[in-house]
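Asker: Here is a sequence together with a model predicted from it:
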Amino acid sequence: MADQPDTNRLLDTMADALRAMDLEALDPVVIGIHTGGAWVADALASRLALDAPSGTIDISFYRDDFSRIGLHPQIRPSHLPVPVDNRVVLLVDDVLHTGRTIRAAMNEIFDYGRPERIILAVLASRPGRELPIAPDVVGLAFDALPPGGHLRLTGPDPLTLGIEVTA
């Protein structure tokens, strides 16, 4: 990877922002989007020492490009440990780009119930939004990436966010 921000520092920044929201008092259910979002959710839950239940969702069947790209080869089951009805949901993903993954995740969450509120936390946000979706908490917001640049999270141990440039 060409450039690597300090992922631990970004996670610490996110945890501080969530503490400032008095997240513990909201008693959230923490939901990470497979795969990178689940890794980030675990890292945040550890930093925050939340007693909150945590779960994961795989949005493969909720993607709006499913008919074009087909079935992803590594579909994982979604696991929500508690009902989401009238609960605060902390939805976590690694990179926010077009907003379509978050839209798909919210569609799946609403299939499980009607949350009181969804708080969106992402490790990184990049330009290119196609839907009006914005994070409540973001580790690092990129204004631009190099031509052909993509953000990629590797992990889970260690978690490393980097910029890859493809020709």
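Answerer: Ah, there it is.
Asker: going forward, measure contacts and count neighbours with C-alpha atoms only.
Answerer: Fine.
Asker: does the residue nearest the centre of the chain count as helix, strand or coil?
Answerer: Most central in the chain under CA atoms, centre = their mean is residue 93, positioned 0.9 Å from the mean C-alpha point. Here residue 93 is strand, with the state taken from DSSP: H, G, I helix; E, B strand; the rest coil.
Asker: Included below, for side-by-side comparison, is a second structure:
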Amino acid sequence: MEGKEKKVQVLDDKGIGRAITRIAHEILEKNKGAKDIILVGIKTRGVPLAKRLAEKITQIEEVQIPVGILDITLYRDDLSQINNDPVLHGSEIPVDIKGKVVVLVDDVLYTGRTVRAALDALIDIGRPRVIQLAVLVDRGHRELPIRADYVGKNVPTSTSEVVKVKFEEVDGENSVIIENS
């Protein structure tokens, strides 16, 4: 048994779909509809999640929700530890965020550092009326005082575990797996 990795699937394709449906309804309920909402996905896996949420909101409300892409590479507090030559892909926000409800979207909320970097990047782009956070998985272990407004699934983990979110658009499958690192 030594050296064997333990893998546990916590969400399959249908589970992810149900979580997205629930989050979409919660976003609409909290904001009393889809007016002035912009979804902004944090690269990489926040982007397909934001697009799926927008599609679900369109199905529910019959209104198109703008979806933006946020590259936080230069805002990371661990940038020098990761790479001396970071690759920038750029942010793409299709509308002015001033005075809007921006829902930041990411796959996993862990320490909160990615979200902090995303908040800095977003504020450099403009000043929204409010910023909310939607995540597919909240695994705990926060290092910063950050909390998600919308959570697909709370998954208690140990710090030695890794949560892997896979989306069809990026990975060729839809699943959320916890494995030992």
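Answerer: Structure's in. What do you need? Just so you know, these numbers come straight off a predicted model, no measurement behind them.
Asker: Report the TM-score for the pair.
Answerer: For these two chains in superposition, a TM-score of 0.89 is obtained (TM-score structural alignment, normalised by the length of structure 1); 165 aligned residues with a CA RMSD of 1.9 Å.
Asker: ok, back up a step: which residue packs closest to the residue nearest to the centre of structure 1, ignoring adjacent ones?
Answerer: residue 37 (3.6 Å; CA to CA, 6 or more residues apart in numbering).
Asker: Work out for me the element the one you found sits within.
Answerer: If you go by DSSP states H and E, residue 37 of structure 1 is part of helix 36-48.
Asker: how close does the residue nearest to residue 93 of structure 1 get to residue 123 of structure 1?
Answerer: 8 Å (CA to CA, to the nearest Å).
Asker: what about the two, which has more around it?
Answerer: residue 123 (26 against 23; other CA atoms under 10 Å).
Asker: Quick check, that one in contact with residue 10.
Answerer: Yes: assessed by CA atoms under 8 Å, residue 123 of structure 1 is found in contact with residue 10 at 6.9 Å.
Asker: Need the residues touching each of those two.
Answerer: Residues touching both residue 123 of structure 1 and residue 10 (CA atoms under 8 Å, 6 or more residues apart in numbering): 139-140.
Asker: what do residue 37 and residue 123 of structure 1 both touch?
Answerer: In contact with both residue 37 of structure 1 and residue 123: 93-94, using CA under 8 Å, 6+ apart.
Asker: quick check: the helix holding residue 37 of structure 1 aligns to which part of structure 2?
Answerer: Per the alignment by TM-score structural alignment, helix 36-48 of structure 1 matches residues 45-57 in structure 2.
Asker: That stretch: which residues count as buried?
Answerer: 45-57 (16 or more other CA atoms under 10 Å).
Asker: would you list the residues you listed in a markdown table and tack on distance to residue 149 of structure 2?
Answerer: A markdown table is the format used below for these (distance: CA to CA, whole Å):
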| residue | distance to residue 149 of structure 2 |
| --- | --- |
| 45 | 18 |
| 46 | 15 |
| 47 | 18 |
| 48 | 19 |
| 49 | 15 |
| 50 | 14 |
| 51 | 18 |
| 52 | 18 |
| 53 | 14 |
| 54 | 17 |
| 55 | 19 |
| 56 | 18 |
| 57 | 17 |
